[in-house]
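Asker: pasting a predicted model and its sequence here:
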Amino acid sequence: MDIRKLKEEVIAYSKRIGIDKIGFTTADPFTTLKGRLVRQRELNYHSGFEEPDIEKRTNPSLIFDEPASIISIALAYPSKMKTHVRGTKTDRRGIFSRSSWGEDYHTVLRNRLAKLEAFIIERYPNARCKSMVDTGELSDRAVAERAGIGWSGKNCSIITPEYGSYVYLGEMITNIPFEPDTPIEDQCGTCNKCLEACPTGALVQGGQINAKICISYLTQTKDFLPEVFRSKIGNRLYGCDTCQMVCPYNKGKDFHFHPEFEPDPELAKPRLKPLLSISNREFKNTFGKTAGAWRGKKPIQRNAILALGHFKDESAIPDLEQVLKHDPRPVIRGTAAWALGKIGGKKVNEILLQAKEREKDADVLKELEKALENLNGERKQ
């Protein structure tokens, strides 16, 4: 089999099935990445969502028998909505990050990789392949960087010359010795816009992130959000686009190649108040096919409550009062207390005092007491 010809055929076929960019690299261990991951763990900068075994993350031979190459793919996604919806003072909206617009990208990319696998095996019957997207052992970004898809930016995203960093990544390990492509030279230069714009300072330095304080990570947690970060969330319900939005290489980049990624404005920017009472079934039926639903409705509801507090939305007081009275989850009740405290007013003070009388959970009581203290402090000033 002519491997060089096969590579050309694979590239051509990838374009036909809607893969926007494809690159090839060796299956050698990712030694530089290993050092970085070890350091991240020492600093407690890792999120906990990733594969815990650093050896598996950096050595393809531990997850695939006799690997010879890795194929990296990228699909571009939109950065703007074709149809806009806007919130009002009495009907505020939240926002899902661009990477969660449309159908869950994990599903879409796995479908493309499955087609690519079938094509390769048809032409090379002895081929073996293992594909993964995001949740696999390997680092999508490390593979993409070495395969020439783009360079690893200071914002820890892969930046492509063609599509900026608005791309989804996936990869396939194979036993075929494809010729590797040349990596792209880092082009961030002296630019530090992403570091300067990061709302929580999660970008410690170029190429290093403290995932535990990254807003994208924080929006996916299920516990009480540390108070220092609550106001920084704004109206984000899932994810954060700030470091991408300020990147000069993303200026003017907006691609609508794939119908699956087209956002439904009502899902990408949903109304906040209805989220407070949405049932599990309604949430699954409405958001279940999106990437932002993978942690369930609890983080989304908590973040919606934070957003209402951020907006100081007085029209949401009755909704938040119902949450405080009837929601069985302490995190949701406690966050509602915080949001009511941010909104303030005599009516809120009464609601918080009544809630304090009936509340049994220690964490929620702390939130109620802090909210009342803040209200009383404001009245004295």
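Answerer: Okay, I see it. No experiment lies behind these values; they were computed from the predicted model shown.

Asker: C-alpha from now on. contacts and neighbour counts both.
Answerer: Fine.

Asker: contacting residues around the residue nearest the centre of the chain?
Answerer: Taking C-alpha atoms, centre = their mean as the criterion, residue 239 is the residue nearest the geometric centre of the chain, at 4.4 Å. Neighbour list for residue 239: 96-97, 99, 215-217, 219-220 [criterion: C-alpha atoms under 8 Å, 6 or more residues apart in numbering].

Asker: separation between residue 229 and residue 200?
Answerer: For residue 229, the distance to residue 200 equals 7 Å [C-alpha to C-alpha, to the nearest Å].

Asker: what of residue 308?
Answerer: Taking C-alpha to C-alpha as the measure, residue 308 falls 20 Å from residue 200.

Asker: the more surrounded of these two?
Answerer: Counted by other C-alpha atoms under 10 Å, residue 308 and residue 200 do not tie: residue 308 has more neighbours, with 28 against 17.

Asker: and the helix or strand containing the more buried one, how far out from the chain middle?
Answerer: Assigned by DSSP states H and E, residue 308 belongs to helix 297-311. On the basis of C-alpha atoms, centre = their mean, to the nearest Å, helix 297-311 sits 17 Å off its chain's mean C-alpha point.

Asker: do you have the strands of the stretch 101-250 of the chain handy? List them.
Answerer: 129-132, 151-152, 158-159, 167-174, 203-205, 208-209, 236-238 (DSSP state E, counting those that start in this stretch).

Asker: which strands or helices does the third one pack on?
Answerer: If contacts are counted by 3 or more C-alpha pairs under 8 Å, 6 or more residues apart in numbering; DSSP states H and E, strand 158-159 sits against helix 140-146, strand 151-152.

Asker: the closest residue in space to residue 86 that isn't next to it in sequence: neighbour count?
Answerer: Excluding the flanking residues, the one nearest residue 86 by C-alpha to C-alpha, 6 or more residues apart in numbering is residue 93, at 7.3 Å. For residue 93, the neighbour count with other C-alpha under 10 Å is 24.

Asker: ok, and here's another one to check against it:
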Amino acid sequence: MDIYALQQDIIRYSKEIGIDKIGFTTADPFSELKARLVRQQELGYNSGFEEPDLDKRTDATLLLPGATSIISIALAYPSKLEDAPKGKKGERRGLFCRSSWGLDYHRVLKDRLTKLEAYILEIVPNATVQSMVDTGALSDRAVAERAGIGWSGKNCAIITPEFGSYVYLGEMITNIPFIPDTPMEDQCGTCTKCLDACPTDALVGPGQIDAKRCISFLTQTKDFIPMEFRKKIGNRIYGCDSCQTSCPVNKGHNHQIHKEMEPDAEIAKAELIPMLQLSNREFKAKFGHVSGAWRGKNPLQRNAIIALAHFKEEAAIPTLVELVKKDTRPVIRGTAAWALGEIGNVDMLSVLYEALEKEEEQEVRNEIEYAIDVLKNIE
């Protein structure tokens, strides 16, 4: 088999099916990454969403016996929202991060990888392949870095010369011994703009993140968001782009290449109060196709409440009172009570005292008591 010719065919075909960048590397273990992951665990910096088995995260042969190579792919996504709706008093809006604009990227990349698999297997029928996108055990960024897709930035993202860090990543493990590409040299230099821009100081150092402080992580959790982070979240509904928008390499990058990635502005900048009134079915119909919906409506509605508190939006008070009084979800009841305190209308004291008298969940009671204290200090 002429590996070089096959590789060139695959590169050519990848462009035909809408893969913006492709690279090849060996299936050798990612030994340096494993050492960093061990240190992350020791420091308690993991989010809990990761594959717990560090060997699987760093050794492709455990996922596909006989693997010799890994193909890394990247697809560029838009970074600018055309004709973005403007929020105003009474009609405030929240933000979804750029990686959650358009069709869920897992589906888009899986489509490209499935086509690439079929092409390879047509040429090499006895090949074995296994693809993954984000939810697989391997580290997408580590594979992309070693395959020459881009360098690993201080913001823990892969940064490409062509598209900045606005790229989705996926990979395919195979037993075909491809010629590995050369990794790129780090080009961040002395720049620390991403570290300086992080709202919660989650970037504890170049290339090191305390995931539990990261707003992207916090917006995906299901419990109460710790008080120290709520005001820093602002009007973010899902994810955070601060470490990307602050990156000088990303300036001027807005790649509208893939139709399915084009954002619906009414979803990317969703109106907040209507979000709180959606049923499960309505939520799925409106937001179910975007990656930010993967945890369901509860976290996003909690985040919408925090955003309304950020704006001190008095028009939200009737909706928040309804949630405090009637919602069956403790996190929503408690966060709504907290928001009433932040909005600062002292007429809500009677509502909160009544809710406190009926509330049985201690965490919710804590939120109500906090809101009461805030309003009493305003009186």
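Answerer: Received the coordinates, thanks. Not measured: the values here are computed from a predicted model.

Asker: superposed, what's their TM-score?
Answerer: The TM-score (TM-score structural alignment, normalised by the length of the second structure) is 0.99; 379 aligned residues with a C-alpha RMSD of 0.7 Å.

Asker: quick one on the thing from earlier: mean shift between the helix or strand following the helix holding residue 308 of the first structure and the second structure?
Answerer: Once the chain leaves helix 297-311 of the first structure, the next helix or strand it forms, by DSSP H and E, is helix 317-326. Compared with the second structure after the fit, helix 317-326 of the first structure shows a mean deviation of 0.6 Å (mean C-alpha distance after the TM-score superposition for the first structure).

Asker: give me the mean deviation of the next helix or strand after helix 317-326 of the first structure from the second structure.
Answerer: The helix or strand immediately downstream of helix 317-326 of the first structure is helix 330-343, counting by DSSP H and E. Compared with the second structure after the fit, helix 330-343 of the first structure shows a mean deviation of 0.4 Å (mean C-alpha distance after the TM-score superposition for the first structure).

Asker: go through the helix or strand just after helix 330-343 of the first structure and flag the buried ones.
Answerer: Note on helix 330-343 of the first structure: by DSSP H and E, the next helix or strand toward the C-terminus is helix 346-358. By neighbour count with 16 or more other C-alpha atoms under 10 Å, helix 346-358 of the first structure contains the buried residues 348-349, 351-352, 355-356.

Asker: save the contacts of residue 239 of the first structure as CSV, and put in neighbour count too.
Answerer: Formatted as CSV, those follow (neighbours: other C-alpha atoms under 10 Å):
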residue, neighbour count
96, 22
97, 19
99, 24
215, 25
216, 19
217, 17
219, 22
220, 21
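
Asker: out of those residues, which comes closest to residue 369 of the first structure?
Answerer: Using C-alpha to C-alpha, residue 219 is the member of these that lies nearest residue 369 of the first structure, at 24.5 Å.

Asker: so who does the closest one touch?
Answerer: Residue 219 of the first structure neighbours (C-alpha under 8 Å, 6+ apart): 233, 236-239, 299-300, 303.

Asker: now with 6 Å?
Answerer: Neighbour list for residue 219 of the first structure: residue 238 [criterion: C-alpha atoms under 6 Å, 6 or more residues apart in numbering].

Asker: and it, how far from residue 136 of the first structure?
Answerer: Relative to residue 136 of the first structure, residue 219 of the first structure is positioned 22 Å away (C-alpha to C-alpha).

Asker: please name the nearest non-neighbouring residue to residue 63 of the first structure.
Answerer: residue 56 (6.5 Å).

Asker: and for that neighbour, the neighbour number?
Answerer: 19.

Asker: assumed it was part of a helix.
Answerer: Yes - assessed with DSSP: H, G, I helix; E, B strand; the rest coil, residue 56 of the first structure lies in a helix.

Asker: that one -> the second structure?
Answerer: Taking TM-score structural alignment, residue 56 of the first structure has residue 56 as its aligned residue in the second structure.

Asker: against residue 63 of the second structure, how distant is that match?
Answerer: Residue 56 of the second structure is 7 Å from residue 63 of the second structure, by C-alpha to C-alpha.

Asker: burial of the closest residue to residue 207 of the first structure other than its chain neighbours, as a residue count?
Answerer: The shortest distance from residue 207 of the first structure to any non-neighbouring residue, by C-alpha to C-alpha, 6+ apart, is to residue 154 (4.4 Å). Using other C-alpha under 10 Å, residue 154 of the first structure has 27 neighbouring residues.

Asker: wait, residue 154 of the first structure touches residue 209, no?
Answerer: No - using C-alpha atoms under 6 Å as the test, residue 154 of the first structure is too far from residue 209 to be in contact (9.2 Å).

Asker: ok so, going back, just want the angle from the helix holding residue 308 of the first structure to helix 317-326.
Answerer: Interaxial angle, helix 297-311 of the first structure versus helix 317-326 (axes from the mean of the first three to the mean of the last three C-alpha atoms, to 10 degrees): 140 degrees.

Asker: mean deviation (superposed) between helix 297-311 of the first structure and the second structure, please.
Answerer: In the superposition against the second structure, helix 297-311 of the first structure averages 0.4 Å from its aligned positions (mean C-alpha distance after the TM-score superposition for the first structure).
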